[in-house]
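Colleague: below is the structure, and that's it, no one-letter string:
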């Protein structure tokens, strides 16, 4: 059994957010699969720039390697699991009070595991959000993809902010 003080005192305490993202993502995808017809012809027009639809993504971001023979399913699963392990290792080193990075890492973990679930169970990732301008459609995506992008953006932003902070601290000395 894991040391409970480790969970309370480190960034691992924030894994509840990863679990929330994972559960919400899987639940939404199951609803989409059960209630919507597959493909662009069955899309539901919500706003002048937004549709709901049900499509499969056999690749990674923007269907990268989606047209391969199936090996990419296991490659992306392995990468996601390795990244999640690395992020949890970092979270274990961070205090639970370090909210920004722990939230960022939890968003990435929850999203990555949501897409891993799809790859393992279905053999593809379920996408359902379609934003567009005129006839240009952004590639369809899902809650997991959104959580990963927001978390990654937070990590990048923190890198710029902490880099400026470190630079300012070193010039003051």
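Modeller: All right, it came through fine. Everything numeric in this text was worked out from a predicted model, so none of it was measured.
Colleague: could you use CA atoms for every contact and neighbour count after this?
Modeller: Will do.
Colleague: and the top helix by length along the chain, how far from the chain's centre?
Modeller: Ordering each helix of the chain by length in residues (DSSP state H) puts helix 143-172 first. In terms of CA atoms, centre = their mean, to the nearest Å, the gap separating the centre of helix 143-172 from the centre of its chain is 17 Å.
Colleague: then stretch 157-173?
Modeller: 28 Å.
Colleague: packing partners of the longest helix of the chain?
Modeller: Counting contacts by 3 or more CA pairs under 8 Å, 6 or more residues apart in numbering; DSSP states H and E, helix 143-172 packs against helix 15-35, helix 99-121.
Colleague: list the buried ones in the longest one?
Modeller: Taking 16 or more other CA atoms under 10 Å as the neighbour-count basis, helix 99-121 is seen to contain the buried residues 101-119.
Colleague: which residues does stretch 8-26 contact?
Modeller: 6-7, 88, 91-99, 102-103, 106-111, 113-114, 117, 142-144, 147 (CA atoms under 8 Å, 6 or more residues apart in numbering).
Colleague: how about it: buried residues?
Modeller: Those would be 10-15, 17-19, 21-26, for stretch 8-26 by 16+ other CA under 10 Å.
Colleague: closest one of those to residue 34?
Modeller: Using CA to CA, the shortest approach to residue 34 within the buried residues of stretch 8-26 belongs to residue 26, at 12.2 Å.
Colleague: distance of the closest one from residue 171?
Modeller: Computed as CA to CA, to the nearest Å, the residue 26 to residue 171 distance reads 48 Å.
Colleague: what about versus this one:
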């Protein structure tokens, strides 16, 4: 019996996310010096602002003694491995599962490269309104967030479509 085609080809999307993330971080590192200085893109809403994060989302554990680097490296490898396994068991045509997984894997590995190379993640996208400012983030974070939201939304509506 011939095995059914799986969704591992969606790892090409992961590779695109990684390349775009790393290119954008290279640009940020070369164009946005010194760190912390906002460069307005859409005044009142969006700046390019170079920042570095040794922690995770919202600088979680950033003030720790350095062990968090390896914790997040292991976490990214394990989660990416689980998601690649999920892709291997997903039908090739199931884009509502494969697309978000590809985005999340690409984002996780994009930030993993930073952690391995520089012991910190390079961020540069700052969204704000008046006194409110969202924590500075990067394209890898976008892949992770958009992928996770898509998994939840598609998961919620999949039950209604079958009913």
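Modeller: Received it, and whenever you're ready, just let me know what you need. Values in this document were obtained by computation on a predicted structure and should not be read as measured data.
Colleague: about what we covered before: and the two most separated of the buried residues of stretch 8-26 of the first structure?
Modeller: Checking the buried residues of stretch 8-26 of the first structure with CA to CA, the most distant pair is 10 and 26, at 26.8 Å.
Colleague: could you find the counterpart of residue 95 of the second structure in the first structure?
Modeller: Counting by TM-score structural alignment, residue 95 of the second structure lines up with residue 99 in the first structure.
Colleague: ugh, wrong one, residue 35 of the second structure
Modeller: That one, residue 35 of the second structure, aligns with residue 39 by TM-score structural alignment.
Colleague: counting neighbours, what do you get for that match?
Modeller: Using other CA atoms under 10 Å, the number of residues around residue 39 of the first structure comes to 12.
Colleague: how close does it get to residue 115 of the first structure?
Modeller: Residue 39 of the first structure is 19 Å from residue 115 of the first structure, by CA to CA.
Colleague: same deal with residue 146 of the first structure?
Modeller: 11 Å.
Colleague: do the same with residue 95 of the first structure
Modeller: Taking CA to CA, one finds residue 95 of the first structure at 28 Å from residue 115 of the first structure.
Colleague: go on, residue 21 of the first structure?
Modeller: 11 Å.
Colleague: what is in contact with these two at once?
Modeller: Counting by CA under 8 Å, 6+ apart, the contacts common to residue 21 of the first structure and residue 115 are residue 144.
Colleague: hang on, the earlier thing: nearest to residue 50 of the first structure among the buried residues of stretch 8-26 of the first structure?
Modeller: The closest of the buried residues of stretch 8-26 of the first structure to residue 50 of the first structure turns out to be residue 25 (CA to CA; 18.8 Å).
Colleague: what do we get in the second structure for residue 85 of the first structure?
Modeller: Residue 85 of the first structure maps onto residue 81 in the second structure, by TM-score structural alignment.
Colleague: my bad, residue 153 of the first structure
Modeller: Residue 153 of the first structure maps onto residue 149 in the second structure, by TM-score structural alignment.
Colleague: same check, this time on residue 137 of the first structure
Modeller: That one, residue 137 of the first structure, aligns with residue 133 by TM-score structural alignment.
Colleague: before we move on, what about residue 125 of the first structure?
Modeller: Using TM-score structural alignment, residue 125 of the first structure lines up with residue 121 in the second structure.
Colleague: I'd guessed that match sits against residue 115; true?
Modeller: Yes. Between residue 121 of the second structure and residue 115 a contact is recorded at 6.0 Å, counting by CA atoms under 8 Å.
Colleague: and residue 21 of the second structure, how far from residue 97 of the second structure?
Modeller: 22 Å.
Colleague: just checking, residue 107 of the second structure touches residue 138?
Modeller: No. Taking CA under 8 Å as the definition, residue 107 of the second structure is not a contact partner of residue 138, at 9.2 Å.
Colleague: can you tell me how far residue 93 of the first structure is from residue 15 of the first structure?
Modeller: From residue 93 of the first structure over to residue 15 of the first structure (counting by CA to CA), the distance is 14 Å.
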